[in-house]
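Enquirer: predicted coordinates and the sequence they were generated for:
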Amino acid sequence: MNILIIGASGYLGRALTLKLHTKDNTLYLLGRDKNKTYEVFKRILSSFVPFPKILDYKDELPDADIVINLAGESIAAKILTKKRIKTLESSRLDVLAHIENKLKKYSCKSRILLQASALGIYEDNSSNIGNDELALICKTVEDKALSLNNIFSRIVALRLGIILGKESPFIQKINKIPPIKFIGKEKHIGWISIEDTVNAII
């Protein structure tokens, strides 16, 4: 199976690549820096399986069976100002526009898109879609992903909570992470283990 992982050098991307790096799959890893992506994986991948094909945004994208898009600026990296919220949204929309531009040349087939989203799309303690900034970012990104139905036969939004594990950035930076507040409203933080996340995607 041909699988394209975008944002592969992140925490979830690394774990997913390790699990999918088998003789039955051909992996393509897309990141902003080919050298950085290569350095991340050359130390951790088995030499008994062909090394993934490393791509950057100047390269053509493969006609993959599955595209797993995990790319986007980290929400927890900096204080959440209005300017930063715009950056978070545009970093995700720009990647989806790139996918659309690069894959539209291929004929339509049974191709799947798994698009990273977040539990922040919901109202706190509710299954209703929220209307604060984080929810609006998620909804905007999901709507853009769903609009790519001329390229993908199935599109899945991965509404994930904080992903926890021994090397989780959240665990490493927990004392530095700014409060998750949007216009004065507190958000509870849902979580999932890295193992369960990888297994759910697979």
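Expert: Sure thing, it's come through. Numbers count the residues shown, from 1 in each chain.
Enquirer: from now on I want contacts and neighbour counts done on CA atoms only, so please keep to that.
Expert: Will do.
Enquirer: quickly note the distance from the residue nearest the centre of the chain to Lys105.
Expert: By CA atoms, centre = their mean, the chain has its centre lying nearest to Leu70, at 1.2 Å. For Leu70, the distance to Lys105 equals 22 Å [CA to CA, to the nearest Å].
Enquirer: second one coming, line it up with the first:
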Amino acid sequence: MHVVIAGGSGYVGGHLAQSLIDQHNQVTILTQSDISQVASRLEKKHKISSSASIITYDEYNGEGDVLINLAGESLGAKAITTRRLPVLLNSRLDVLDRLSQQMVLPPVFIQASAISLYNENTDEVQDESSPCTGSSDISNIAHKLEERARQLNEQFNFKRFYLARLGIVLSRDGGFIKKSSMTPPFTIIHGTNKIPFIEVHDAVNALQFLCQKEIPSGPVNLTSPKPATLKELLHCCYKHSRLPQIPIITGLLKLGDRRIQMLKANQTIMPTVLTSNGFVFHTQDINNVQ
């Protein structure tokens, strides 16, 4: 299988490329960055730079069996301010605009999106059949991204088309946990709200599952069937810290940084499409995240 990954040098993309190569698949990584720098980063983190083909969007000719789009500025890399919101959105839409200029694209297309699309403050259980009524700034980015991806689907009429809605991706070697290690450990006094998450290897396996399985097109939630509370999420992030977690109230969280919206949300999201089609999560409980 030939899998093309836009954003293949990022956190999830790098893990996905490594897993695909380990299973003897052909991998092409599309990038807007300097190719030598991308190759160096992939070699340092995943030892795969010589095993994957790394090309620019201008060099891409639409080849491949599956195209997975994970591209876009990282939501967790730094504070999401009013000024940074359009940067996050445009970095995602620009890639889809580039892909729309191709004559052909692979028959299977997977667009990464976010769980924030759903109602962000409810105790009700939600899944892929639930309305997308999220209204936060991060949710608005996901809404516009999915709208543009659907337009791409109308243009190319993909055989299979998936909107992979990810929860917070967790692993000890990067992502949310690594970013948290750069701040003093804290916990929230009233942190009982539910936060959807997925361990990075489950996310990778789920994306590969969509590549291989004849599942009907549509949204697919990539999130553990056992959501964590905010307290559990923060404990997971800081459990190896030598410093105790400082208890604070939610109101003290920095409101100018929209990443806080993800921590203040209350969502119980089920991955019904995955589990009903036989996918098995290996890390359902956040306490087992390695």
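Expert: That came in fine, so what should we check first? Fair warning: this is a prediction, and the values are worked out from it, not measured in the lab.
Enquirer: which position in the second structure pairs with the residue nearest to the centre of the first structure?
Expert: Counting by TM-score structural alignment, Leu70 of the first structure lines up with Leu70 in the second structure.
Enquirer: touching, that match and Gly7? I think so.
Expert: Yes. Contact criterion CA atoms under 8 Å: Leu70 of the second structure and Gly7 qualify, at 4.9 Å.
Enquirer: contacts for the one helix or strand Leu42 of the second structure maps to, please.
Expert: Assigned by DSSP states H and E, Leu42 of the second structure belongs to helix 35-46. The contact list for helix 35-46 of the second structure (CA atoms under 8 Å, 6 or more residues apart in numbering) reads 9, 14-15, 18, 31, 48-50, 54-56.
Enquirer: residues of that helix that come out buried?
Expert: Buried residues in helix 35-46 of the second structure, defined by neighbour count with 16 or more other CA atoms under 10 Å: 38-42.
Enquirer: now list the buried members of the contacts of helix 35-46 of the second structure.
Expert: Neighbour counting with 16+ other CA under 10 Å marks 9, 14-15, 18, 31, 48-49, 54-55 as buried within the contacts of helix 35-46 of the second structure.
Enquirer: quick one, helices of the second structure?
Expert: 11-22, 35-46, 85-100, 137-156, 175-180, 200-212, 230-238, 260-264, 272-276 (DSSP state H).
Enquirer: list the contacts of the equivalent of Ala203 of the second structure over in the first structure.
Expert: Matched by TM-score structural alignment, Ala203 of the second structure corresponds to Thr197 in the first structure. Counting by CA under 8 Å, 6+ apart, Thr197 of the first structure touches Ile163.
Enquirer: and what of Leu160 of the first structure?
Expert: Contacts of Leu160 of the first structure by CA under 8 Å, 6+ apart are 116-119, 191-192.
Enquirer: what's it aligned with over in the second structure?
Expert: Matched to the second structure by TM-score structural alignment, Leu160 of the first structure sits across from Leu166.
Enquirer: ok, now Glu133 of the first structure?
Expert: Aligned partner of Glu133 of the first structure by TM-score structural alignment: Asp137.
Enquirer: distance-wise, check that match relative to Ala114 of the second structure.
Expert: 12 Å.
Enquirer: neighbour count winner among those two?
Expert: With neighbours defined as other CA atoms under 10 Å, Asp137 of the second structure and Ala114 compare such that Ala114 has more, 22 against 17.
Enquirer: trace that one over to the first structure, please.
Expert: In the first structure, Ala114 of the second structure lines up with Ala118, judged by TM-score structural alignment.
Enquirer: what residues are up against that match?
Expert: So Ala118 of the first structure contacts 138, 158-161 (CA under 8 Å, 6+ apart).
Enquirer: hmm, Lys179 of the second structure is touching Ala77, no?
Expert: Yes. Counting by CA under 8 Å, Lys179 of the second structure touches Ala77, with 7.3 Å between them.
Enquirer: nearest residue to Pro169 of the first structure in space, please, no chain neighbours.
Expert: Excluding the flanking residues, the one nearest Pro169 of the first structure by CA to CA, 6 or more residues apart in numbering is Tyr11, at 7.5 Å.
Enquirer: how near is the equivalent of that neighbour over in the second structure to Asp202 of the second structure?
Expert: Superposed on the second structure with TM-score structural alignment, Tyr11 of the first structure falls opposite Tyr11. Separation of Tyr11 of the second structure from Asp202 of the second structure (CA to CA): 14 Å.
Enquirer: likewise for Ser9 of the second structure?
Expert: To Asp202 of the second structure, Ser9 of the second structure is 18 Å away according to CA to CA.
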